[in-house]
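Undergrad: Please work out how this folds:
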Amino acid sequence: MIQIDALPAFSDNYIWLLQDTATQCCAVVDPGDAQPVLDWLSANPQWRLTDILITHHHHDHVGGVEALKAATGARVHGPVAESIPARDVALSDGDHVQTLGLDFEVLEVPGHTLGHIAFYSAIPRPLLFSGDTLFAGGCGRLFEGTPGQMHASLQRLSALPEGTQVYCAHEYTLSNLRFAQAVEPDNAVLQQRLADVERLRAEQRITLPSRIGLERQTNPFLRTTETSVKQKADEWTGDANLTPVSVFAALRSWKNQF
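TA: A predicted model of the protein is given here:
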């Protein structure tokens, strides 16, 4: 059985810790800081870190990799198209990573960065580690890619089974949903989700994981074909956005200034 916990890092990052309770082996996703992981391993000396999974090259995702590898000997898996420190296994679209009894398929999802990947496992329950591509209620900024690339990446993730649990890398849910409400003020599912998240954050509790089905209902960046979303995008740009990609680009521009 795999248990997944969040190790907070910096101001709003999550390092995902996967634990196989049968073998007492563990893996981490995007350790931007080694210390939270080293502290957990020190407090749990019976556990062994075997694998480090990296979605993209930004420092808040890779900053702890070299120290963790030096301390544990863990294998480092990361995207082939990006410079990942201490990488052992270079991953391309369609590759597979086996760790802790799980089989993760590598999905290339460019947009936030050009070589960004996500990790998806279907069995025993669908899991997605989406890095900074798909957030709960939102999506990452376009630092390197184009709106067309990011829109295609989000559509690819949106097509995963609706029960897929989404483990993204930041606690951005509340601010994302406040923007989503501005886009879709009459979305009843979104209104309820926002209220739930406001309560969780008031209690300083984590809002993740999300689910693909919930994202389809409440995340405006996955809803670019909805008439109400297009209308709001048109209002923002002052012109008609004729394609889902142009609607997405308008929403991303609006969110950047929200």
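Undergrad: Every contact and neighbour count from this point should use C-alpha atoms.
TA: Noted.
Undergrad: Give me the distance between Leu190 and Val197.
TA: Leu190 sits 10 Å away from Val197, going by Cα to Cα, to the nearest Å.
Undergrad: So for the two, which residue has more residues nearby?
TA: The neighbour count for Leu190 versus Val197, taken as other Cα atoms under 10 Å, is higher for Leu190 (23 against 19).
Undergrad: what separates the one helix or strand the more buried one maps to from the chain centre, distance-wise?
TA: Element membership for Leu190 (DSSP states H and E) is helix 188-202. Relative to its chain's centre, helix 188-202 lies at 19 Å (Cα atoms, centre = their mean, to the nearest Å).
Undergrad: List the contacts of it.
TA: With contact meaning Cα atoms under 8 Å, 6 or more residues apart in numbering, helix 188-202 is reached by Thr173, Leu174, Leu177, Arg178, Ala180, Gln181, Pro185, Ile206, Thr207, Gln217, Thr218.
Undergrad: Which residues lie in contact with the fourth one in this structure?
TA: Translated: Arg178. With Cα under 8 Å, 6+ apart, Arg178 has these contacts: Leu194.
Undergrad: Cys251 touches Arg223, doesn't it?
TA: You called it Cys, but residue 251 is Leu. No - when contacts are counted by Cα atoms under 8 Å, Leu251 is not listed as touching Arg223 (10.5 Å).
Undergrad: burial of Arg205, as a residue count?
TA: Arg205 is flanked by 11 other residues according to other Cα under 10 Å.
Undergrad: Look up how far Gln24 lies from it.
TA: Arg205 is 26 Å from Gln24, by Cα to Cα.
Undergrad: now Arg156: how far from Ile212?
TA: Going from Arg156 to Ile212 by Cα to Cα gives 11 Å.
Undergrad: again but with Asp93, I slipped
TA: Counting by Cα to Cα - Asp93 and Ile212 are separated by 20 Å.
Undergrad: which one of those two has more residues nearby?
TA: Using other Cα under 10 Å, the more surrounded residue of Asp93 and Ile212 is Ile212, with 26 against 15.
Undergrad: Let's see this one next, to set against the first:
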Amino acid sequence: MPLTVHQFPCLEDNYGFLARDEATGLAACIDTPEAGAILKALDTLGWKLDLILNTHWHPDHAGGNAEIKAATGATIVGPAEVTRISALDREVKGGDVVMLGETRFEVIETGGHTLGHIAYFDAADAIAFVGDTLFALGCGRLFEGTAEQMWTSLQRLAALPDETTVYCAHEYTASNARFALSVDDDPALKARADHIFALRERGEPTVPTSIGLEKATNPFLRAPRLAERVGVAGEPDYKAFGAVRAAKDVFKG
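TA: The predicted structure follows:
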């Protein structure tokens, strides 16, 4: 039976995600940006929370762990780095498997934004929860990792099936689109950007996205094709990615 995902806004620009295994009725929250909003959504839906699945240690992703665990008894699962701000019941790393009822999540190592960042991939339903590694038309800042590490992580995600639905943790897409248009003149990107701006004008979300759509239009996944434009022609692919990421870090549009 399928996995049902409920998405809702948290904080200023985060998204909260609740995922329910329909075979057993058990649910997980992916990260805990805002405990109150998550508990309210659980109550409204009438879902039983079994797991908290953290992608990384940042407070807007693991800061609600203790309050939600106290209210629900859920098991906290995540990378070792989460212990910087929260206790873990189970530590996981790339290659591990987490079961939510009958739903099987593969843990993918996606360090770069933070060193121990991970993603959760449900192959049966083609759903990935990627935290702050990959965004719609963007990627996370390199707060702890290197460009080479982040490029490797993005390639792991890009290797997932094109139809994979990608739940990223922030509504950054309009800003990402403005930057993308500054470094890439691909017609498909222009069409996507116009659609994104229209969605945001109506107050509608741009998340989730898909692996196929990101591979076709996201400048961070397309970085090798942009190498000459960002001044690193002939360099390794991760150097092109690093140049695009550095340009985004100072972009003011």
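Undergrad: Please state their TM-score.
TA: Overlay of the two chains. TM-score (TM-score structural alignment, normalised by the length of structure 2): 0.94; 249 aligned residues with a Cα RMSD of 1.5 Å.
Undergrad: hmm, which of the contacts of helix 188-202 of structure 1 are the buried ones?
TA: Neighbour-count burial (16 or more other Cα atoms under 10 Å) applied to those gives Thr173, Leu174, Leu177, Arg178, Ala180, Gln181, Thr207, Thr218.
Undergrad: Of these, which is the nearest to Ala43 of structure 1?
TA: Ala43 of structure 1 has its nearest neighbour among those in Thr207, at 25.1 Å by Cα to Cα.
Undergrad: check contacts around that closest one.
TA: Counting by Cα under 8 Å, 6+ apart, Thr207 of structure 1 has contacts Glu171, Thr173, Val197, Leu200, Arg201.
Undergrad: Counting neighbours, what do you get for the closest residue to Pro208 of structure 2 other than its chain neighbours?
TA: Leaving aside its chain neighbours, Pro208 of structure 2 sits nearest to Tyr167 (4.8 Å; criterion: Cα to Cα, 6 or more residues apart in numbering). By the criterion of other Cα under 10 Å, Tyr167 of structure 2 has 25 neighbours.
Undergrad: give the contact list for Tyr167 of structure 2.
TA: Here Tyr167 of structure 2 is in contact with Ile127, Ala128, Phe129, Val130, Gly131, Val207, Pro208, Thr209 (Cα under 8 Å, 6+ apart).
Undergrad: aligned partner of Glu228 of structure 2 in structure 1?
TA: Aligning on TM-score structural alignment places Glu228 of structure 2 opposite Gln231 in structure 1.
Undergrad: Apart from its neighbours in sequence, what residue is nearest Gln155 of structure 2?
TA: Leu221 (7.9 Å).
Undergrad: In this structure the one you found contacts Thr152, no?
TA: No - here Leu221 of structure 2 lies out of contact with Thr152, judged by Cα under 8 Å, at a distance of 10.7 Å.
Undergrad: Please identify which of these two sits among more neighbours.
TA: Between Leu221 of structure 2 and Thr152, counting by other Cα under 10 Å, Leu221 is the more crowded of the two (24 against 18).
Undergrad: Could I get the full set of strands for the stretch 151-258 of structure 1?
TA: 165-168, 210-211 (DSSP state E, counting those that start in this stretch).
Undergrad: for those, which one ends up most surrounded?
TA: strand 165-168 (a mean of 24; mean count of other Cα atoms under 10 Å).
Undergrad: after superposition, how close is it to structure 2?
TA: Here the mean offset of strand 165-168 of structure 1 against structure 2 after fitting is 0.6 Å, by mean Cα distance after the TM-score superposition for structure 1.
Undergrad: Give the equivalent position in structure 2 for Leu251 of structure 1.
TA: Per TM-score structural alignment, Leu251 of structure 1 is aligned with Val244.
Undergrad: give the contact list for its match.
TA: Neighbour list for Val244 of structure 2: Pro219, Phe220, Ala223, Val230 [criterion: Cα under 8 Å, 6+ apart].
Undergrad: try 10 Å this time
TA: 147, 179-180, 183, 219-224, 226-227, 229-232, 238 (Cα atoms under 10 Å, 6 or more residues apart in numbering).
Undergrad: Equivalent analysis for Thr72 of structure 1, please.
TA: Leu38, Leu41, Arg48, Leu49, Thr50, Asp51.
Undergrad: any idea which element the fourth one lies in?
TA: Secondary structure assigned from DSSP H and E places Leu49 of structure 1 in strand 48-53.
Undergrad: by contact count, what packs against the helix or strand just after that strand?
TA: Moving toward the C-terminus from strand 48-53 of structure 1, the first helix or strand encountered (DSSP H and E) is helix 59-62. Counting by 3 or more Cα pairs under 10 Å, 6 or more residues apart in numbering; DSSP states H and E, the packing neighbours recorded for helix 59-62 of structure 1 are strand 13-20, strand 48-53.
Undergrad: Mind putting those strands into JSON lines with mean neighbour count and distance to Gly140 of structure 1?
TA: Formatted as JSON lines, the helices and strands packed on helix 59-62 of structure 1 follow (neighbours: other Cα atoms under 10 Å; distance: least, Cα to Cα, whole Å):
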{"stretch": "strand 13-20", "mean neighbour count": "22", "distance to Gly140 of structure 1": "13"}
{"stretch": "strand 48-53", "mean neighbour count": "22", "distance to Gly140 of structure 1": "19"}
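Undergrad: would you list those in JSON lines and tack on distance to Val97 of structure 1?
TA: Below are the helices and strands packed on helix 59-62 of structure 1 laid out as JSON lines (distance: least, Cα to Cα, whole Å):
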{"stretch": "strand 13-20", "distance to Val97 of structure 1": "14"}
{"stretch": "strand 48-53", "distance to Val97 of structure 1": "9"}
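Undergrad: Between those, which one is closest to Gly163 of structure 1.
TA: strand 13-20 (18.9 Å).
Undergrad: which stretches of the stretch 101-250 of structure 2 form helices?
TA: Using DSSP state H, counting those that start in this stretch, the helices found in the stretch 101-250 of structure 2 span residues 147-158, 173-183, 187-201, 211-217, 237-249.
Undergrad: can you put those helices in a markdown table and add distance to Tyr15 of structure 2?
TA: Below are these laid out as a markdown table (distance: least, Cα to Cα, whole Å):
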| stretch | distance to Tyr15 of structure 2 |
| --- | --- |
| helix 147-158 | 20 |
| helix 173-183 | 13 |
| helix 187-201 | 15 |
| helix 211-217 | 19 |
| helix 237-249 | 22 |
